[in-house]
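Visitor: Whatever this is, show me its structure:
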Amino acid sequence: MSEPSGTTLTVEFTAEQIEAIDQWIDRSQEPKPSREEAVRQLVAGRLGAHGPNTMMPNFTTGRDIV
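Guide: Below you'll find the model as predicted:
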């Protein structure tokens, strides 16, 4: 039996949040992640799945939080 692939969530973002995500993607190394993958990486980083120096965009200002 294969493991479930995950749960689909529908999330609404403001234009400013989308811009912050797109800026984070622009700074990412090739291959650039899709918006969906970027959100997964940002959530994983915020939850501690990455090192403490992971750059996180501040959705209010669009600036990075380290």
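Visitor: drop to CA atoms for contacts and neighbour counts, all remaining ones
Guide: OK.
Visitor: what separates Phe59 from Trp24, distance-wise?
Guide: 11 Å (CA to CA, to the nearest Å).
Visitor: With neighbour numbers in mind, choose between those two.
Guide: Trp24 (22 against 18; other CA atoms under 10 Å).
Visitor: Make sure that one is actually in contact with Pro57.
Guide: Yes: look at Trp24 against Pro57 with CA atoms under 8 Å: they come within range, at 6.7 Å.
Visitor: List the contacts of Leu42.
Guide: By CA atoms under 8 Å, 6 or more residues apart in numbering, the contact list for Leu42 reads Met56.
Visitor: One more, so I can put them side by side:
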Amino acid sequence: MSDSADLTLTITFTPELLAAIDDWIARHDEPLPSREDAVCQLVSGRLGADGPSTILPQFTTGRDIV
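Guide: Next up is the predicted model:
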């Protein structure tokens, strides 16, 4: 993308993945992140922006997500 505007995506999660995201959220201190913020943090972490994440261990690089 050439423009820096945020992009809104609609995605579908399996019940198991949604439960894993909710578990990840529950391990944080108050105020808890929203699901939207949690997904953004997890994706950023997998892409290397905030260090590695363990929530999606089957992905080895950010390239594997897309």
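Visitor: tell me which element the nearest residue to Leu32 of the second structure once chain neighbours are set aside is part of?
Guide: The shortest distance from Leu32 of the second structure to any non-neighbouring residue, by CA to CA, 6 or more residues apart in numbering, is to Ile25 (6.4 Å). Using DSSP states H and E, Ile25 of the second structure sits in helix 15-26.
Visitor: I'd like to know which elements that helix is packed against.
Guide: Helix 15-26 of the second structure makes packing contacts with helix 35-46 when contacts are defined by 3 or more CA pairs under 8 Å, 6 or more residues apart in numbering; DSSP states H and E.
Visitor: after superposition, how close is the helix it packs on to the first structure?
Guide: Overlaying the first structure shows helix 35-46 of the second structure at a mean distance of 0.2 Å from the equivalent residues (mean CA distance after the TM-score superposition for the first structure).
Visitor: Find the residue closest to the residue mapped onto His50 of the first structure from the second structure in space, skipping its chain neighbours.
Guide: In the second structure, the residue matched to His50 of the first structure (TM-score structural alignment) is Asp50. Nearest residue to Asp50 of the second structure, sequence neighbours excluded (CA to CA, 6+ apart): Ser44, at 6.3 Å.
Visitor: number of nearby residues for that neighbour?
Guide: Residues near Ser44 of the second structure, counting by other CA under 10 Å, number 16.
Visitor: what's the answer for Arg46 of the second structure, then?
Guide: 24.
Visitor: That one contacts Pro57, doesn't it?
Guide: No: using CA under 8 Å as the test, Arg46 of the second structure is too far from Pro57 to be in contact (9.4 Å).
Visitor: If anything else comes up later, I'll come back, but that's it for now.
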